[in-house]
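Enquirer: Task: produce atomic coordinates for the following.
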Amino acid sequence: MTDEEFLAAFEACTLPPELWTHTAHVRAAFLLAREGTWVEALQAIRSRIQAYNAATNTPEAIDRGYHETITQAFMRLVYAANLRTGPHATFEAFCLQHPELLEKGALRTYYSRERLMTWEAKRDFFAPDLCPLPLVDIPRDL
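Expert: Below you'll find the model as predicted:
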C-alpha cells in the first residue's frame, strides 16, 4: 500500500483494524507531519485517530483507545525527526533514518510507566518525567 493509499484509508476510516499497528500510527504521524505546521499536524493526528477509533468501535481502556500523552509525544518525536533529517519522500525513507521510532517502547526514554499509564495522562498531555522531548517549532501565540 502506498503512503497515499494508506493515508486515504486511514482518513476514510476504512483501514482494516488489524493493520492499525504501532507502525501504522507512526506512518500516519509522519504523513501528517510533512503536510503542515506542528500545530496542524498535532490537531490532524488527534482528530483522525479519534475518528478512526470511533468508526472501528475501539474500546477505551488504560492500554487501548485514544491516549493524549502518547499521541502528542510520538507526534513530537516524529515531527522533530522529520525536521532534523527530512524532508523524506516516503515513510520507508523516513524509517531508514529513524528505526527507533518503530519500537513500541520508544517512549521509555522519556516516560516512566507510572507516569504514562494513568487515566490522567490518557486524557491530558503530561510532560515526560525522565528526559525532555525534542523541541519543535511552536508559535509563541499559542
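
Enquirer: Could you use CA atoms for every contact and neighbour count after this?
Expert: Fine.

Enquirer: so T23 touches L102, yeah?
Expert: Yes: with contacts counted by Cα atoms under 8 Å, T23 reaches L102, the gap being 5.7 Å.

Enquirer: Surely L31 is in contact with F91?
Expert: Yes: shown here, L31 and F91 form a contact pair, counting by Cα under 8 Å, at 7.4 Å.

Enquirer: of the two, who's got more company?
Expert: Neighbours per residue (other Cα atoms under 10 Å) separate L31 from F91, with L31 holding more: 22 against 16.

Enquirer: What separation is there between the more buried one and Y79?
Expert: Shown here: L31 relative to Y79, a distance of 10 Å by Cα to Cα, to the nearest Å.

Enquirer: just Q43 next, same as before
Expert: Q43 is 13 Å from Y79, by Cα to Cα.

Enquirer: Of those two, which one has the most company?
Expert: Y79 (27 against 13).

Enquirer: neighbours around L96, how many?
Expert: 10.

Enquirer: do the same with L7
Expert: 19.

Enquirer: Same question for the one 3 residues further on.
Expert: F10 has 22 neighbouring residues, counting by other Cα under 10 Å.

Enquirer: Next, the structure of the following sequence, for comparison with the previous one:
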Amino acid sequence: MYYRDEAAIERIASGVIDRTLPRSEWTHAGHFAAALWLCRHRRDLTEASAIRRLICRYNEATGTANTDTGGYHHTITLASMRGAADHLASHPENAPLHVVHSTLMASRFGDPNWLFAYWSRECLFSVPARQDWIEPDIAPLPF
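Expert: The predicted structure is shown next:
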C-alpha cells in the first residue's frame, strides 16, 4: 500500500493545491493520489484549464519550469485524470481513497508506461501533446 490512510492522500492533494508538497513526493503514485482526491473532493479543479493552472503553479513553486520539453504535460495529465476518474467510479462512493489508490496502482496505471499502449512515444512527447490534448495514435482510451 502506497498511503496508509485517507489523510495521507489528502496531504498529497492539499500540498499540490497550496504548493507545499515537497517535489520528491510528486511521484507517479503521488500524481494519482492527487488525481483521485481531486476527483472525489474538488471536481472544480479537474477541468482541463483548472488542472493545467494548478499543476503549472505547483511546478513553478517547486522550481520546475513549464516548457516545451519539461514540466506540465497536458495530454498525460488529462489521460491520467480520466483514468483516475474511471477507476474511482468503479468503486463504491464511500470506498477509502487509500484503498482505491492501492487498487489503481496495482492496475495498468501503476506502470508509468501505461500510456504507450495508446500513444506512440513520438506523439506523446511532441510539443503539441505537451501543450494541448492530442488523441491517442495507437488505440483509443478504454474510458
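
Enquirer: which residues do L31 and F91 of the first structure both contact?
Expert: Listed as contacting both L31 of the first structure and F91 by Cα atoms under 8 Å, 6 or more residues apart in numbering are D3.

Enquirer: Map I49 of the first structure onto the second structure.
Expert: When the second structure is aligned by TM-score structural alignment, I49 of the first structure is paired with I55.

Enquirer: How about L32 of the first structure?
Expert: Using TM-score structural alignment, L32 of the first structure pairs with L38 in the second structure.

Enquirer: Could you verify my assumption that that match touches A13?
Expert: Yes: the pair L38 of the second structure and A13 qualifies as a contact (Cα under 8 Å) at a distance of 7.1 Å.

Enquirer: Show residues contacting stretch 53-64 of the first structure.
Expert: Residues contacting stretch 53-64 of the first structure (Cα under 8 Å, 6+ apart): C13, P17, G65, Y66, M117, T118, W119, K122.

Enquirer: what's the distance between that stretch and the middle of its chain?
Expert: The chain centroid and the centroid of stretch 53-64 of the first structure are separated by 16 Å, computed with Cα atoms, centre = their mean, to the nearest Å.

Enquirer: Apart from its chain neighbours, what residue comes closest to W114 of the second structure?
Expert: Using Cα to Cα, 6 or more residues apart in numbering and skipping the chain neighbours, the partner closest in space to W114 of the second structure is R108 (6.0 Å).

Enquirer: That neighbour: how many residues sit nearby?
Expert: 13.

Enquirer: Give me the distance between it and L141 of the second structure.
Expert: Computed as Cα to Cα, the R108 of the second structure to L141 of the second structure distance reads 13 Å.

Enquirer: before we move on, what about A34 of the second structure?
Expert: 21 Å.

Enquirer: top helix in the second structure by residue count?
Expert: helix 74-89 (DSSP state H).

Enquirer: and that helix, which stretch of the first structure?
Expert: Against the first structure, helix 74-89 of the second structure falls on residues 68-83 (TM-score structural alignment).

Enquirer: can you give me how far that stretch is from the chain middle?
Expert: Distance, centroid of stretch 68-83 of the first structure to centroid of chain: 6 Å (Cα atoms, centre = their mean).

Enquirer: mind listing what's buried in that stretch?
Expert: By 16 or more other Cα atoms under 10 Å, the buried positions in stretch 68-83 of the first structure come out as 68-82.

Enquirer: Helices along the first structure, start to end?
Expert: Under DSSP H, the first structure gives helices at 3-11, 22-33, 38-55, 68-85, 91-97, 113-116, 119-123.
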